[in-house]
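Q: Predicted model and sequence follow; I will ask about them next.
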Amino acid sequence: MDISNRTVLIIGGTSGIGLGLARRFAAAGSTVIVAGRDTGKVDDLETVRIDVTDPGSVARARDEVLGAHPELDVVVTMAGVLLQEDLRDPDHFATAETTIAVNLLGTIRAIDAFTPHLIGRGGADLITVSSGIAFLPFPLMPTYGASKAGVHAYTEALRPQLAGTGVTVTELVPPAVATAGQEKVNPAALPLDSYLDEVIDLLTRNPTPKEIIVKAAERLRWAERDGTYESLLEARSRSLATLPGSGR
């Protein structure tokens, strides 16, 4: 994938991996717009406010972006929340609803908003963002894993549906990266810059892999294939001891 001289919208790009990726595209010579609920955190890139759980907000953001940038040819959908849940407590359901609304339905809504434009371009890139947790659950965040597994499955269906339209569909599969407090939950979380170095190396290969999987994510993505799934899941389940009153 060429990341220079592109016009890129990163939905969920106002912090963390999204903002880091936005700055890498910009440094490569692309025009970058970042979208999110809290655009006040970004002062070095063009921004647009979007709430992916609100159809009206998504439509307004689409119209604003395409009005200013009709040449838009890359859309990255990575708005998401990362929330812990105690499944023994029925009140967790509100957290589950929020997670699905943002991570899965929000991704679908954003894709739907921009797909007609991207198809009309005749040559464009759409990048979705799942997670290593989509392939090897982290029991402390059960609905997060389910939502990201949904993003993966949706992406796998989207790719053949858009085949022949000129829109290339790529899935980013991050491991734990040291943003948004991940380093506190997982001391092995990758430094953001190290992660982005690997991502850009993979993303700019020709042909671009359909899944962008850095080294640290490979053990998660291929755990079932490699016969390590059960042992890794057991190890990851130890995090449940941090839940209040777990007695684990």
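A: Structure's in. What do you need? Numbering: from 1, shown residues only.
Q: switch to C-alpha atoms for all contacts and neighbour counts from now on
A: Will do.
Q: quick one: Leu233 from Ser239, how far?
A: Leu233 is 11 Å from Ser239, where distance means Cα to Cα, to the nearest Å.
Q: typed the wrong thing, it's Leu232
A: Counting by Cα to Cα, the gap from Leu232 to Ser239 is 12 Å.
Q: remind me, longest helix of this protein?
A: The longest helix of the chain (DSSP state H) is helix 142-162.
Q: Buried residues in that one, which are they?
A: Of all the residues in helix 142-162, those buried under the rule 16 or more other Cα atoms under 10 Å are 142-152, 155, 159.
Q: Pull the residues that contact the helix or strand harbouring Glu234.
A: Using DSSP states H and E, Glu234 sits within helix 229-237. Under the criterion Cα atoms under 8 Å, 6 or more residues apart in numbering, residues Leu136, Pro137, Phe138, Pro139, Leu140, Ala223 lie in contact with helix 229-237.
Q: Sort out for me which of those residues are in strands.
A: If you go by DSSP state E, the contacts of helix 229-237 have nothing in strands.
Q: who touches the longest helix of the chain?
A: Contacts with helix 142-162, where a contact means Cα under 8 Å, 6+ apart, come from 81-85, 96, 99-100, 103-104, 107, 128-131, 133-135, 137-138, 168-169, 171.
Q: So which residues of the protein form strands?
A: 7-11, 31-36, 46-49, 74-77, 124-129, 167-172, 211-212.
Q: Contacts only, for the spatially most central residue of the chain.
A: The centroid of the chain falls nearest to Val129 when counting by Cα atoms, centre = their mean (2.7 Å). Listed by Cα under 8 Å, 6+ apart, the contact set of Val129 reads Val76, Thr77, Met78, Lys148, Val151, Glu171, Leu172, Val173, Pro174.
Q: repeat that for 6 Å
A: Neighbouring residues of Val129 by Cα atoms under 6 Å, 6 or more residues apart in numbering: Met78, Glu171, Leu172.
Q: then this one, side by side with the first:
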Amino acid sequence: MKTTNNTIFVTGGTSGLGLGLALRWHDLGNKVIIGGRRKELLDRIATEHAGIDTVLLDVDDPESVEAAFDEVTAKYPELNAVLTMAGIMQPENLLDPGHLATAEATITTNLLGTIRVLTRFAPYLAGRQDGVILTVSSGLAFVPLAITPTYNATKAAIHSYTQSLRIQLAGTPVQVIELIPPAVQTTLMNQQDNDNAMPVEDYLSETMSILAEQPDVTEVTVQRVGFLRDAERENRLAQTVAAVNSH
């Protein structure tokens, strides 16, 4: 992936890692369009960061995805990159039948939302010589955190879906990149003050360095997530699962 002269659409980019990456790309001279559900946040971002454009987008709603696709591609026909960052993470008690609502919402946003966005944008990007699709899984796709079972499952599904997408797009110019974050100090699961989570700016800096130094990268794995990503292939999965779930 080139680091400059892109036109990038970031879904779920109003906060956290999505906003952080959007601002980093913006600072490098890329044209950035942020999609999100909350108009007040979109308006604030556009006011505070001149040159960033915003689009209302709710990935849970197929009509909203369709409308966002039409708006973005009409205004920016040069669009060449999409980052599917929208996601939610909630704890679940699997012995409580009420957890089903959380599970369904998590699947709808994290998995179906990603699939809906890529269903519309992937064919468009396939016509771009410098097309890029960036998906977002998690270290928990490889080692589950027991209190967030459906979140883990959706991220494992995103990992597998991304692999299939990369194979199917092998005959096109599109590069498919999977971001695999560790726990990061964002508001996701109220981790902003978690000393065991990676500082946001550290994650953003290491990720941008990887993208710059490895333009053909397929998985962006910062050093801290290797403990999870490599657990199974290093034959220490059971121990790692136990360690992750010991708190």
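A: Cool, the structure landed. Please read these numbers as outputs of a predicted model, since none were measured by experiment.
Q: how close does the closest residue to Gly16 of structure 2 other than its chain neighbours get to Val225 of structure 2?
A: Excluding its sequence neighbours, the residue lying closest to Gly16 of structure 2 (Cα to Cα, 6 or more residues apart in numbering) is Thr186, at 5.5 Å. Going from Thr186 of structure 2 to Val225 of structure 2 by Cα to Cα gives 16 Å.
Q: Please apply the same query to Gly113 of structure 2.
A: Relative to Val225 of structure 2, Gly113 of structure 2 is positioned 24 Å away (Cα to Cα).
Q: Specify which residue of those two has the higher count of neighbours.
A: Legend: neighbour count by other Cα atoms under 10 Å for Gly113 of structure 2 and Val225, higher for Gly113 (24 against 18).
Q: What lines up with that one in structure 1?
A: Correspondence of Gly113 of structure 2 to structure 1, assessed by TM-score structural alignment: Gly106.
Q: repeat for Gly87 of structure 2
A: In structure 1, Gly87 of structure 2 lands on Gly80 (TM-score structural alignment).
Q: hang on, that match packs against Leu105?
A: No. Applying Cα atoms under 6 Å as the test, Gly80 of structure 1 and Leu105 come out as separate, 10.4 Å apart.
Q: more crowded one of those two?
A: Comparing Gly80 of structure 1 with Leu105 by other Cα under 10 Å, the one with more neighbours is Gly80, at 23 against 18.
Q: quick one on the thing from earlier: show the buried residues in the contacts of helix 142-162 of structure 1.
A: The neighbour-count test (16+ other Cα under 10 Å) applied to the contacts of helix 142-162 of structure 1 identifies 81, 84-85, 96, 99-100, 103-104, 107, 128-131, 133-135, 137-138, 168-169, 171 as buried.
Q: Give me the neighbour count for the aligned partner of Asn245 of structure 2 in structure 1.
A: The pairwise alignment with structure 1 assigns Asn245 of structure 2 to Ser237, based on TM-score structural alignment. Applying other Cα under 10 Å, we find 14 residues neighbouring Ser237 of structure 1.
Q: likewise Pro116 of structure 1?
A: Neighbours of Pro116 of structure 1 under the rule other Cα under 10 Å: 10.
Q: For Pro137 of structure 1, see how far away it is.
A: 34 Å.
Q: Check Asp2 of structure 1 too.
A: Distance, Asp2 of structure 1 to Pro137 of structure 1, by Cα to Cα: 33 Å.
Q: can you check Met78 of structure 1 too?
A: Counting by Cα to Cα, the gap from Met78 of structure 1 to Pro137 of structure 1 is 19 Å.
Q: Equivalent analysis for Glu198 of structure 1, please.
A: The value you get for Glu198 of structure 1 to Pro137 of structure 1, if Cα to Cα is used, is 23 Å.
Q: Also Ser57 of structure 1?
A: Going from Ser57 of structure 1 to Pro137 of structure 1 by Cα to Cα gives 31 Å.
Q: and if you look at Met1 of structure 1?
A: Distance of Met1 of structure 1 to Pro137 of structure 1, given as Cα to Cα: 30 Å.
Q: swap in Asp112 of structure 1?
A: Taking Cα to Cα, one finds Asp112 of structure 1 at 27 Å from Pro137 of structure 1.
Q: go on, Pro90 of structure 1?
A: Pro90 of structure 1 is 20 Å from Pro137 of structure 1, by Cα to Cα.
Q: ditto for Gly56 of structure 1
A: Distance of Gly56 of structure 1 to Pro137 of structure 1, given as Cα to Cα: 33 Å.
Q: what do you get for Val177 of structure 1?
A: Distance from Val177 of structure 1 to Pro137 of structure 1, by Cα to Cα: 16 Å.
Q: Please apply the same query to Ser231 of structure 1.
A: 12 Å.
Q: what does Pro70 of structure 1 give?
A: Noted for Pro70 of structure 1: a distance of 39 Å to Pro137 of structure 1, by Cα to Cα.
Q: hang on, the earlier thing: so how far is the longest helix of structure 1 from its chain's centroid?
A: Mean C-alpha position of helix 142-162 of structure 1 versus that of the full chain (Cα atoms, centre = their mean, to the nearest Å) differs by 11 Å.
Q: before we move on, what about stretch 12-24 of structure 1?
A: The gap between where stretch 12-24 of structure 1 is centred and where its chain is centred comes out at 10 Å by Cα atoms, centre = their mean.
Q: now stretch 74-94 of structure 1
A: 13 Å.
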